[in-house]
Every structure is written in structure tokens, then in C-alpha cells.
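Undergrad: Show me the folded form of this:
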Amino acid sequence: MDRPTVSSLPDAVRGHWADRLAPASLRPYLRLARIERPIGWWLLLLPCWWSAALAAIAGGQSWPNPPWPNPLHCLLFLIGAVAMRGAGCTYNDIVDRDLDTRVERTRQRPLPSGQVGLKGALAFLALQALVGLAVLLQFNAFAIATGFASLGIVALYPFMKRFFWLPQIVLGLAFAWGALMGWAAAFGSLSLAAFLLYGGSIAWVVGYDTIYALQDIEDDEIAGIKSSARFFGDKVRLGVAICYALTLAFMVPAFVLAGAGKVAFAGLGLFALHLAWQVARLDRNDGAGALRLFRSNRNAGLILFAAMTLDCVIRAL
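TA: Here you go, the predicted model:
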């Protein structure tokens, strides 16, 4: 029997190295981990980096933490985000392999298209999870426990779209978990500032994933898949605006409690302007435009992290 054709998915980055340079036998597994769609691990990583930066702002120059985001922690978060995003996507595709055949954008994914078998997907999931575990074990005991506490939410998410109209809330609970991890890694504890950052990150995830879900809204209706994009309907722009307003409503007091300076608040202002720009440009009937807006959240998040880091550096000089 001929091997199923391996082709790029509609929302993949065109010309990505995983599609051009990786051996043909590995490409379906790389797609299973969404390697050719790096925006996912960026969005998982950014709350981790924000949290590390907020912890550095709050801690100042107190030993043993550096007066800026801990470089080793940031590197570990990067590796962990790539591994765990891949593991999460693999798990999601295992659970959703039948649903994915009913949605145009997802029916060419490796599992529903037959490019990867179930046993191979399970083995690949275990491998990625082991990489994530190796990263997690580099942190203090409290941070390790905090990381493990997220697994229940991650396991629950793929099932929510079957009966809950706002599955993006559960996705937010999982994807924003890094907003707790940077603080836990720095201090071995959590505080109100970290929880507020987590709340803001959850609202951010719900907002940008609602934009992402606009690509599938017609197919989701046919397949009976629930999403925030369907829930908000014609009021989707207002729904995203409320999510982004909640993001700022949580983040501003988090910055205040951590003792953030003017540069960090300026970055938060630029972040807010970027979110407002997304809302203004949002068109419920433009799937391609929705994908571009969704991807732009990486830039918004990096702007905020850069400003927080610069705030730390200026204080240390």
C-alpha cells in the first residue's frame, strides 16, 4: 500500500524547515507536534517569560535571583514550551482524531489522514512528555509541584469542545499556566501578583483563541463542535474586546503589586494598543485575516516581555 501523501496544513508557515529539510519519514511526527506552526509554543512560552520578568521586578536584586529575568529559567521554559506544546497537540489529536475528519482545516492532520498510526502517536507523546519532565525537574520542588498541577487541566481540554460552549476558558487555564511557573521558579512560592498575571493571561488566551476559531466556524457548526467564536456569534468582536479588557484589568494590578516601573507600564500600554488594534481589524467572515491577527499575538507578547526586561535592567544599572 502506498504511503499517504504528506502535505502542509492550511495554517502552517509556508516553506518551514520541517516541510523542506526534515526526512520524509519524520515530517508527519513534526506536524503532529505542530513544529511547522511555531506560534503555538510562542504563546505557551510568553506567560512563562512574563512571570519570570515580573518576579525579577518584584525581587529586585535580592540574592540568589538576578535583577532581570533568570536566563537559565527562560531557556528551560523555551525548551519546555516546545516539548509540552508538542505533547499537548499530539494528545489533542489522539483524542480528536475522529472529529478532525469532519473539519476541512484539520482532516489532513497526520492521524486522521493516516500518515501516523495510533501506536506511533502514543509513543511520540511519551517521548515529548519525557523531555518536558526532564526540563521541569531542573526547578525547585515547589515549581515542580506547580508544573504537575497543570496536567489535569491539560488532560481535560480536548473533551470540552464536545459539550462546553467556551472550551477556550479551559485552554486558557492550561496555556496560561506559565504565568505561575516563572514566579514559582524564582521564589519557591506564589503570591497575589502571580495569580493576577495568571488571570490576565487566561483572558488573553480566550481572546486570541476566539480569533483563531473563526477559521473553523462553519465546519464546527456542521460537526457540532462548540467554541467561543460560535458562542459569541455576530458579537465576536465585542467578545474578544471583553477578553482583552479583562487581560488588562488583571495585569495592571499585578504590575502594581510587583512594583513595576514606568518602562514596564509603557510596555503594558503598547501591549494594550496592540490588542485594541486586533479588535479593530477583526472580521468574523475573514478566516485568513483571523489567522494573521492570531499570529500577531507573539509580537504583542514579546513587546511586553521586552519592556519588563528593560525595566529590570534600568533598575540594576
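Undergrad: going forward, measure contacts between C-alpha atoms and count neighbours the same way
TA: Fine.
Undergrad: Work out for me the element residue 58 sits within.
TA: helix 39-59 (DSSP states H and E).
Undergrad: Going by contacts, tell me the helices and strands next to that helix.
TA: helix 71-95, helix 178-187, helix 192-213, helix 236-258, helix 297-316 (3 or more CA pairs under 8 Å, 6 or more residues apart in numbering; DSSP states H and E).
Undergrad: Deepest-packed of those helices, please.
TA: helix 178-187 (a mean of 27; mean count of other CA atoms under 10 Å).
Undergrad: could you say what helices and strands it packs with?
TA: Against helix 178-187 (3+ CA pairs under 8 Å, 6+ apart) you get helix 39-59, helix 141-148, helix 192-213.
Undergrad: Adding distance to residue 176, write the ones you listed out as JSON lines.
TA: As requested, the helices and strands packed on helix 178-187 are exported to JSON lines (distance: least, CA to CA, whole Å):
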{"stretch": "helix 39-59", "distance to residue 176": "6"}
{"stretch": "helix 141-148", "distance to residue 176": "12"}
{"stretch": "helix 192-213", "distance to residue 176": "5"}
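Undergrad: Before we compare anything, build this one as well:
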Amino acid sequence: MEKLVDFLKMIKFEHSIFALPFAFTGAIIAANGLPTFQQIFWIVVAMVGARSGAMGLNRVIDAEIDRENPRTANREIPAGKISKKEAIIYILISFAAYEYATYKLNTLSFLLSPIPLVIFLLYSYTKRFTALCHVVLGVALGLAPIGAYVAITGKIDLPIVVMGVGVLFWVAGFDVIYAIQDIEYDREKGLFSIPRFLGVNGSLWVARFFHLVAFSLFILVKYLQPLGSFYLIGVLGSGLFMIYEHYILKKSNLQKLNMAFFNINAYISIIIFLATTTDIFLRG
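TA: Predicted coordinates:
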């Protein structure tokens, strides 16, 4: 049990709050209401399995980098709480659960299931060769609403792809902000990130641009789907949270970076999910 707790800490299970609400949003849109219990169950298994395996994979691949970085040296693998072998076992179990869940959902979900795994593997190495690592992370999480939509409908449609790209830019934006913590370490070790090359101010402007694109795409989804006024109110609310995120970073001189990263972005994903759900159920 202690090892399981350490694994949950290693993969930052609480950060599931970023992608999981968007997966549910995709499922609600696809079903135009409430999906079946079986569909919800297997979507949750797929999401948790994929994300747990992806985070575990990243921690194994980055173990040496984490060990040398004072901010991450106390993570479970560098600290010796979990061995690489144990982590790999957890990763394989997680990915097996993900694959089985996609198999239980539908044929297209299963056929497309290797794509996220390739992206997860790619992301774990991106800091070694490209400053666009934040965008690759965005791609990984942007697949959440698309994957859930495919799980329900067995097809891919433009509105959900637009929402997925919106998630991509939203995630890339807050990951750029989060990476500001490691500017000096990245420069010292020759690792790639937008903050390393553009500094704090340049990175914040990139994050603002990414979030503006995300907000615009979320608005566009309303007209492509189409969705109603409750969805629009939710997106406008999420936009206000994005503005507040950048406001407090500017005013606090990055002292509230972790609050901006976790708390505010958690609200954004939940607000859009609740707004979408309310909109669809009231119209139905």
C-alpha cells in the first residue's frame, strides 16, 4: 500500500484534474447527454491508465535530470522511494489497463490507441532537443476530449478537434509558466524550454498568446457544435480565470506561480465541463 501511495505521488495523481474534466466534456458532447455507465467507466479507466503510465514513463526517463535539480531531487525515484524497475511495472500495468479499456469502448478507439503512447514517449525526450516541449505536452492532454468523443461515437468530428487544439494551447500556456521555475537549471544543463531562451517576460507573453488562442478556440466550438449560452458563459468565465492567472503572476513577481499553475487551471477545466453539461442537459 505504501508503494502505491508513493506511485500516486510520483505521477501527481491530483493533476488528473486538468485533463479528466475535458475528457468528460468530450463524452457529454458526443452523447448529447449522459453516456452509459459502461462508457463512462471505460473512459475513466482509459484516462487514468494513460495518464498514470505517461507520468510514470516521464519520471523514469527524467530520473537523472530530476536527481540533479534541487526542485525535483525529492521526487520518488531520485529519492529512492521507488526503483526504476518498480516504476516500470506500474507503467506497464497502467498502459495495459488503458489498452484494454480502448478495446472495450470501440474499434476506432482501439486502433488509434497507440498514438497517445507514441506522444507520451516523445514528450519525455523533448526537453533534450526542442523548446516546443510545452506544445507536445499540450498535444498529449489535448487528446483527452477527442479520445472520449471517439469512445462514444466511433468517429472524429471537427468541433471536438477544435476543442482538443484549444486544450493543447491552454496546457502549453500554463506549462510555459510552470517551466519558468527551472530557467537557470535548464540553461546550466543545456535543456530546452521556452523560458530558457526567452526569459521570464518573453515566456509570459508566449503564455498569454497561447491562452488567447485557447480561449478563441473554445469560443469557436460553440458555433461549430453548436452549443448554447451556458457553454458560452462557462468559456467566458474560464477566460476571466486565464486573465486573473496572468494578473497575479505580474503582480506577485511569480511568488504565486504554483497557485496560478494548479488552482486556477483546475477551475478552468471544471468550469468548462460544468457549463457544457448544464448547456446540453437543459437543451435536452
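Undergrad: Quick one: closest of the helices and strands packed on helix 39-59 of the first structure to residue 114 of the first structure.
TA: helix 71-95 (12.0 Å; CA to CA).
Undergrad: quick one: the closest one to the second structure mean distance?
TA: Compared with the second structure after fitting, helix 71-95 of the first structure has a mean deviation of 2.4 Å; criterion: mean CA distance after the TM-score superposition for the first structure.
Undergrad: Take the helices and strands packed on helix 39-59 of the first structure and lay them out in TSV including distance to residue 157 of the first structure.
TA: Shown next, in TSV, are these (distance: least, CA to CA, whole Å):
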stretch	distance to residue 157 of the first structure
helix 71-95	8
helix 178-187	17
helix 192-213	13
helix 236-258	19
helix 297-316	21
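Undergrad: Quick one: closest of those helices to residue 131 of the first structure.
TA: Here helix 71-95 is closest among these (CA to CA), at 6.3 Å.
Undergrad: and that closest one, how far from the chain's centre?
TA: 9 Å (CA atoms, centre = their mean, to the nearest Å).
Undergrad: so the helix or strand that comes right after that helix aligns onto which residues of the second structure?
TA: Note on helix 71-95 of the first structure: by DSSP H and E, the next helix or strand toward the C-terminus is helix 118-136. Aligned using TM-score structural alignment, helix 118-136 of the first structure spans residues 84-102 in the second structure.
Undergrad: on average, how far is the matching stretch from the matching bit in the first structure?
TA: Stretch 84-102 of the second structure sits 1.7 Å off on average (mean CA distance after the TM-score superposition for the first structure).
Undergrad: Then stretch 141-153 of the second structure?
TA: Stretch 141-153 of the second structure versus its aligned partner: 1.5 Å mean (mean CA distance after the TM-score superposition for the first structure).
Undergrad: gap between residue 90 of the first structure and residue 83 of the first structure?
TA: 11 Å (CA to CA, to the nearest Å).
Undergrad: any idea what residue 83 of the first structure aligns with in the second structure?
TA: Per TM-score structural alignment, residue 83 of the first structure is aligned with residue 49.
Undergrad: Apologies, that question was intended for residue 52 of the first structure.
TA: Matched across to the second structure, residue 52 of the first structure falls on residue 27, judged by TM-score structural alignment.
Undergrad: ok, that match touching residue 160?
TA: No. Using CA atoms under 8 Å, residue 27 of the second structure is not in contact with residue 160, being 10.0 Å away.
Undergrad: Overlap in contacts, those two.
TA: 145, 149 (CA atoms under 8 Å, 6 or more residues apart in numbering).
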